[in-house]
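> requesting a structural model of the entry that follows:
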Amino acid sequence: MGIDFEQLRKQMVEEQLVKRGIDDELVLEAFKKVKREKFLPENNKKYAYADGAQLIAAGQTISQPYIVAVMLEALEIEKTDSVLEIGTGSGYAAALLAEIAAEVYTIERIEELAVQAEELLKKLGYQNIKVKLGDGSLGWEEFAPYDSILVSAAAPYVPQKLIDQLSVGGKIVIPVGERNKVQRLKVITKKFNGKIKAKELEYVRFVPLIGKDSWR
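Coordinates of the predicted model:
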């Protein structure tokens, strides 16, 4: 008997997201649609809807569904938005973003992951995602400004280029803290005078954001 991924996906949304307070309908609909098992290596597919992070290629991880949901909900993405993601990884969060936003631009520094994610996302029919191999701490100036920026790696501070590439009124969600330790999720909102307002969410643990304006 094969695994009923559809049933597991419904269960994950109800038990891991809804019961923990995720109530943004666009976010929940995205999680119902995107097949997380597609973004995991063959030997890990059975854990696709487990309540935790899972290993993917190149020693990296795919984040716990609940934490991804918290980050997406905090961004308050609208259907017309343009979103920048830092740290493509397997492409799972990019797919979720693409179900909500109009345009998704995602940067990955590890070539193996960037290539795999781009191929998979195309195969799954996503036409509103662009993948770039590069330094995420510097953002992607070509398509700026962005209404939302999701950073799926931990930084010692918020890189200035990301703030510069954010629209007025836009939000960045980023884990900030020490390398390889527990960090704090921060929501950065760019105000009309160019200043930023920061709000703290929960404690998390992410792989480090490696780049010129982050961890070396």
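
> going by C-alpha atoms from here, please, whenever you check contacts or count neighbours.
OK.

> skipping adjacent residues, who's closest to G170 in space?
D147 (4.7 Å; CA to CA, 6 or more residues apart in numbering).

> how many residues are close by the one you found?
As a burial measure, D147 scores 24 neighbours (other CA atoms under 10 Å).

> and if you look at N43?
Neighbours around N43, by other CA under 10 Å: 8.

> and it, how far is that from V207?
Distance of N43 to V207, given as CA to CA, to the nearest Å: 22 Å.

> quick one: the strands in the protein?
Secondary structure of the chain by DSSP state E: the strands cover 54-55, 61-62, 82-86, 103-108, 129-133, 146-151, 166-177, 183-190, 196-204.

> right, and D135 touches K212 too?
Yes - the criterion here is CA atoms under 8 Å, and D135 meets it with K212 at 7.4 Å.

> these two - which one has more neighbours?
D135 (20 against 12).

> wait, what's in contact with that one?
I107, E108, R109, I210, G211, K212 (CA atoms under 8 Å, 6 or more residues apart in numbering).

> can you pull the contacts of the residue most central in space within the chain?
By CA atoms, centre = their mean, the chain has its centre lying nearest to A93, at 4.3 Å. By CA under 8 Å, 6+ apart, the contact set of A93 is V68.

> gap between it and P65?
From A93 to P65 the distance is 9 Å (CA to CA).

> and L96, by the same measure?
Taking CA to CA, one finds L96 at 11 Å from P65.

> now the other sequence, so there's something to compare against:
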Amino acid sequence: MSITQISLSLSFPLAYASCYCAPSLGLFFNLSCHHHRRRRRRRLPTALPPTTSSVPKTTVTTIISFLPRFLDPHFLTGNCLLSRMEILGFLKMDKLPPRSFTTLKRFWTGSGIGTNKDMVEKLQTYGVVRSKKVSEVMENIDRAFFVPDDVPPYVDTPVPIGYNATISAPHMHATCLQLLEKHLQPGMRALDVGSGTGYLTACFALMVGPEGRVVGVEHIPELVASSMENIKKSAAAPLLKEGSLSLHVGDGRQGWAECAPYDAIHVGAAATEIPPALIDQLKPGGRMVIPVGNIFQDLKVVDKDSDGSVSIHDETSVRYVPLTSREAQLRDN
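Now for the predicted structure:
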């Protein structure tokens, strides 16, 4: 689905501005940092800036103000390649300071990050990685083993891995690890639905250790086979060999009942609704992180109390590829 390219004055009705809406809701304005007394006409760019390096230093990139749900300072992308909203904060159009603008922090792009440790340090700098445990695990599981050879491994962007699938951007992996950290303690059980390259599955395995159990489920057999090879190169290789980490071909929407219940469940693609089988396989006291929605998606955190009651809250707005059947995914490949 292509982005409608529109040059539009901000003085036009906002309903008209919604036409410039990619599935990722990547709406950008470029605003001059020098305030002038006379009112200036500002127009939307005809395409999203491909990288932050292409945005002039004298501009501020911000999101349109009629989408308040996306103004959360922790708004993050998912693993959809159309998403370019790699920004930590946003300024509302109606709250811009009268004579100056504040430059917004952005997640990095380009190939300047040379090592896995540098990548983790960047995530710490931006406040995405906040715990020692998550930083240690991400440093130990080198992302370079899990992306195609011709791709810079430490860029903060989703990467295609074939079969209409992607590996998520590093900041989303870090976000999910932080959300699930308390449910990935040594000896606990975790399920990774849509395990893809096996990266996050390997991270889970290091967190729960050899006394724990981690299961990855992916419905593309070729991805399961390649993910096993990826993990064999990583620090999680002994856990795969010993059997505390395993990957299986299956429909992740049905979970993996054989090893249930799980303390932690992660879903790496957007469901139209939360699959009941996954709620059933969540252990009392456990937590699931799952993106839900179509064009508008939210990363939902599902907590099951000790009495079996379930509470759900939205963590942030995201954009992920859809959680669908194997046939539907391959049909568009």
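
> most surrounded residue in the contacts of D135 of structure 1?
Neighbour counts for the contacts of D135 of structure 1 (other CA under 10 Å) peak at I107, which has 25 neighbours.

> that one matches what in structure 2?
Aligning on TM-score structural alignment places I107 of structure 1 opposite V217 in structure 2.

> shouldn't that match be in contact with D192?
Yes - using CA under 8 Å, V217 of structure 2 is in contact with D192, at 6.3 Å.

> I265 of structure 2 maps to what in structure 1?
Under the alignment defined by TM-score structural alignment, I265 of structure 2 corresponds to I149 in structure 1.

> then Y320 of structure 2?
Match for Y320 of structure 2 (TM-score structural alignment): F206.

> how far away is that match from Q64 of structure 1?
Using CA to CA, F206 of structure 1 is found at 10 Å from Q64 of structure 1.

> what about the two, which has more around it?
Using other CA under 10 Å, the more surrounded residue of F206 of structure 1 and Q64 is F206, with 26 against 16.

> where do the helices sit along structure 1?
Here structure 1 has its helices, by DSSP state H, at 5-12, 25-33, 65-75, 92-100, 111-123, 160-164.

> identify whichever of these lies nearest to W140 of structure 1.
Closest to W140 of structure 1 of the helices of structure 1, according to CA to CA: helix 160-164, at 8.5 Å.

> looks like E141 of structure 1 contacts I163 (just checking).
No - judged on CA under 8 Å, E141 of structure 1 makes no contact with I163 at a distance of 11.4 Å.

> who's more crowded, these two?
Higher neighbour count among E141 of structure 1 and I163: I163, with 23 against 12, using other CA under 10 Å.

> what does that one align to in structure 2?
That one, I163 of structure 1, aligns with I279 by TM-score structural alignment.

> could you do S63 of structure 1 as well?
S63 of structure 1 maps onto S168 in structure 2, by TM-score structural alignment.

> correct me if wrong: its match contacts I161.
No - between S168 of structure 2 and I161 there is no contact under CA under 8 Å: 10.2 Å.

> in terms of neighbours, single out the busier of those two.
Remark: of S168 of structure 2 and I161, S168 carries more neighbours, 26 against 15, as counted by other CA under 10 Å.

> list the buried residues of stretch 140-151 of structure 1.
Within stretch 140-151 of structure 1, the residues that count as buried by 16 or more other CA atoms under 10 Å are W140, A144, P145, Y146, D147, S148, I149, L150, V151.

> any chance of these in CSV, plus distance to K130 of structure 1?
CSV is the format used below for the buried residues of stretch 140-151 of structure 1 (distance: CA to CA, whole Å):
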residue, distance to K130 of structure 1
W140, 11
A144, 13
P145, 15
Y146, 14
D147, 16
S148, 15
I149, 14
L150, 15
V151, 16
